[in-house]
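Q: Any chance you can model this:
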Amino acid sequence: MQMNATYTSLVAVGDSFTEGMSDRLPDGSYRGWADLLAARMAAQTPGFRYANLAVRGKLIGQIVAEQVDVAVAMRPDVITLVGGLNDTLRPKCDMGRVRGLLEEAVERLAPACERLVLMRSPGRQGPVLERFRPRMEELFACVDDLAARHGALVVDLYGAPSLGDPRMWDVDRLHLTAEGHRRVAEAVWQALGHEAQDAEWRTPMPASDPLGWAARRAADARFAREYLLPWIGRRLTGRSSGDGLPAKRPDLLPYEIREAPKR
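A: Next up is the predicted model:
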């Protein structure tokens, strides 16, 4: 990979991970790794353009139907695609269909950009990861195969123990904290051939004293009440957290840096 590569545009495609949940800004909006990456790229390339088509809750079929053609029409230098993980978390999941849709997305996106970036998504350590690990690893094997066939980059976040640390995850246990998103931005930045700004993104967080039994039970109760039960309710009624929401940044426009990129 060429070091200090220069790219003039970026389009991010995906779901809540790429939208930036739960890296919340003071105004209530979400930032996330893709915004942080765009800020870094804009800082070194005047006129840099950025679009983020991601919408929380989207399944891979919805990403293909709603985002892929839009991204292709923009013809950016870089496209990032992360999708399919929401499918693997559903009680019923046709992995053959997921693989086929992901392949369709890659086949359409790869010729439309100079560099297509795929990811092996991070997974929070715990019982949920263990339950769905076989599906996730089947998805990631598909990602690796497609990257090899289409010349795409793969950023291996799943293989970084630092991002599995529960402290890197918000209280909903599904989305990364601001620190987690910062590390993902660094990982993609380096994969694109840029000089490291933080060479230690894979380094685990310092050890801390474990929570006591009462604190763990309180956290579990809050998680169930505020996140797990609403999630189950949406599944039972066929709804999604992203229903009716527009793309985060639907147009490929010059990116205005509102703050210095975090190191």
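
Q: C-alpha from now on. contacts and neighbour counts both.
A: Noted.

Q: Give me the nearest residue to G47, chain neighbours excluded.
A: With Cα to Cα, 6 or more residues apart in numbering as the criterion, G47 has its nearest non-adjacent residue at 5.5 Å, and that residue is P254.

Q: Quick one: neighbours of that neighbour, just the number.
A: Residues within reach of P254, counting by other Cα atoms under 10 Å, total 15.

Q: Report the separation between it and G193.
A: From P254 across to G193, the span is 22 Å (Cα to Cα, to the nearest Å).

Q: Was I right to think the residue nearest to G47 contacts R49?
A: Yes: counting by Cα atoms under 8 Å, P254 does reach R49; the two are 4.0 Å apart.

Q: and this one, so I can compare the two:
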Amino acid sequence: MTSYSRYVALGDSQTEGVGDGDDRTGLRGLADRLAERLAAIEPDLHYANLAVRGKLAHQVHAEQLDAALALRPDLATVVAGFNDLLRPGFDADQVVGHLDAMFAALTAHGVVVATLTFPDVARITPLARPISGRVTAMNQRIRASAERHGVVVADTTPYPVVTDPRLWSTDRLHAGPLGHQRIADALAYALRLPGADDRWTESLHPPLPARGALSTAANELRWAATFLGPWLGRRLTGRSSGDGRTAKRPDLLPVRDRRKAPDAATADRPRP
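A: Predicted coordinates for the structure are as follows:
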């Protein structure tokens, strides 16, 4: 079994953990969940998360790769490109070219790298149907690039459960807590971690009841007004949800200490 002691996560909002917690209480997310699982195997694991929401693939490449290499990880996850899918000028070759460059640089330094494929967003929201072809094109290129560089792929695309609304937050752009856990489990399984299995592929029960056409249309209109409109507004004004933000965990820190250390305000109090 391969043992990991230094895990670094690169990416955008999914890796940062948006949808799993909030900015007031703190974000968890797929990378935190994977780090906790790794730490159960290797208690001395150190973990850094360089991801920032809203970043495009070229920004993840330009802003996070050098910082990741400087941390000398033995394991890295690279998950980026979903924000690019939604842009008018999407170019699958260009986007995956940035992922390919990150895969090449990290594996050249002996890092074990893991990544994901993306679900068909049209099965999450019908309004996204026009970009289904983009998802297919990007996933094909991610698989090919990963094969070239020996990158581990958690191929989530074939499984219907990944588009179950119960795995997604209300904005339909970010996984919810259950979705982040399933992604972390998929990565653990792809990395062949002890105790990992393929239960993450199983459908949720009970199945969701079918929606009628009128209910579906009303739901789509509410989603467009609540989430799509503001997103388009940011695009038109050149703003990003990541403006002014920095990585939540830029340094390699012990996972076990972060989770289990006593609170500084109470550590020295005598027990009753």
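
Q: Stretch 154-169 of structure 1: end-to-end distance?
A: End-to-end distance of stretch 154-169 of structure 1 (Cα to Cα): 22 Å.

Q: and what of stretch 148-167 of structure 1?
A: 33 Å.

Q: if we look at it, which residues are touching it?
A: Residues from elsewhere that reach stretch 148-167 of structure 1, judged by Cα atoms under 8 Å, 6 or more residues apart in numbering: 106-107, 110, 115-125, 143-144, 146-147, 168, 173, 180, 184, 187-188, 191, 201-205.

Q: swap in stretch 22-39 of structure 2?
A: Applying Cα under 8 Å, 6+ apart, the external contacts of stretch 22-39 of structure 2 come out as 4, 7, 9, 14-21, 45, 47, 49, 77, 177, 180-181, 183-185, 187-188, 193, 255-256.

Q: can you rerun that using 6 Å?
A: With contacts defined as Cα atoms under 6 Å, 6 or more residues apart in numbering, stretch 22-39 of structure 2 is touched by 15, 17, 20-21, 45, 180, 184.

Q: nearest to A57 of structure 2, of those?
A: Set against A57 of structure 2, the nearest of those by Cα to Cα is T15 (12.9 Å).

Q: That closest one - how many residues pack around it?
A: When neighbours are defined as other Cα under 10 Å, T15 of structure 2 has 25 of them.

Q: so where in structure 2 does stretch 84-97 of structure 1 end up aligned?
A: With TM-score structural alignment applied, stretch 84-97 of structure 1 matches the range 81-94 in structure 2.

Q: That stretch: end-to-end distance?
A: Using Cα to Cα, the end-to-end distance of stretch 81-94 of structure 2 comes to 10 Å.

Q: quick one: which of the contacts of stretch 22-39 of structure 2 sit in strands?
A: Counting by DSSP state E, those place G21 in strands.

Q: Would you format the contacts of stretch 22-39 of structure 2 as CSV with distance to S240 of structure 2 included?
A: Formatted as CSV, the contacts of stretch 22-39 of structure 2 follow (distance: Cα to Cα, whole Å):
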residue, distance to S240 of structure 2
T15, 16
G17, 17
D20, 20
G21, 20
L45, 33
H180, 22
A184, 26
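
Q: Can you say which of the contacts of stretch 22-39 of structure 2 are buried?
A: Taking 16 or more other Cα atoms under 10 Å as the criterion, what is buried in those is 15, 17, 20, 45, 180, 184.

Q: give the contact list for the equivalent of the first one over in structure 1.
A: So the one you mean is T15 of structure 2. In structure 1, T15 of structure 2 lines up with T18, judged by TM-score structural alignment. Neighbouring residues of T18 of structure 1 by Cα under 6 Å, 6+ apart: A54.

Q: mind checking how far T18 of structure 1 is from P46 of structure 1?
A: 24 Å.

Q: so where do the strands sit in the stretch 51-200 of structure 2?
A: Listed in chain order, the strands of the stretch 51-200 of structure 2 (DSSP state E, counting those that start in this stretch) span 75-79, 112-116, 152-154.

Q: Dump those into a markdown table; add distance to P160 of structure 2 and mean neighbour count as well.
A: A markdown table is the format used below for these (distance: least, Cα to Cα, whole Å; neighbours: other Cα atoms under 10 Å):
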| stretch | distance to P160 of structure 2 | mean neighbour count |
| --- | --- | --- |
| strand 75-79 | 20 | 24 |
| strand 112-116 | 16 | 23 |
| strand 152-154 | 15 | 20 |
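
Q: Out of the ones you listed, which is closest to R129 of structure 2?
A: That would be strand 112-116 among the strands of the stretch 51-200 of structure 2, by Cα to Cα, at 20.8 Å.

Q: Average separation of the closest one from the aligned part of structure 1, please.
A: Taking mean Cα distance after the TM-score superposition for structure 1, the mean distance separating strand 112-116 of structure 2 from the aligned residues in structure 1 is 1.0 Å.

Q: helices and strands around that strand, which ones?
A: strand 75-79, strand 152-154 (3 or more Cα pairs under 6 Å, 6 or more residues apart in numbering; DSSP states H and E).

Q: need those in TSV with distance to L86 of structure 2, can you?
A: TSV is the format used below for those (distance: least, Cα to Cα, whole Å):
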stretch	distance to L86 of structure 2
strand 75-79	16
strand 152-154	22
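
Q: Check whether D32 of structure 2 sits in a helix, strand or coil.
A: Per DSSP: H, G, I helix; E, B strand; the rest coil, the secondary structure class of D32 of structure 2 is helix.

Q: any idea what it aligns with in structure 1?
A: D32 of structure 2 maps onto D35 in structure 1, by TM-score structural alignment.

Q: how much space is there between the match of T15 of structure 2 and M136 of structure 1?
A: For T18 of structure 1, the distance to M136 of structure 1 equals 17 Å [Cα to Cα].

Q: swap in L176 of structure 1?
A: Separation of L176 of structure 1 from M136 of structure 1 (Cα to Cα) stands at 17 Å.

Q: Likewise for P91 of structure 1?
A: Using Cα to Cα, P91 of structure 1 is found at 13 Å from M136 of structure 1.

Q: So which of these two has more stuff around it?
A: M136 (25 against 8).

Q: Just give the closest residue to the more buried one, not the sequence neighbours.
A: Of all residues not flanking M136 of structure 1 in the chain, T88 sits nearest, at 6.5 Å (Cα to Cα, 6+ apart).

Q: follow-up on the earlier one: L221 of structure 2: which of the buried ones among the contacts of stretch 22-39 of structure 2 is nearest?
A: If you rank those by distance to L221 of structure 2 using Cα to Cα, D20 comes first, at 24.6 Å.
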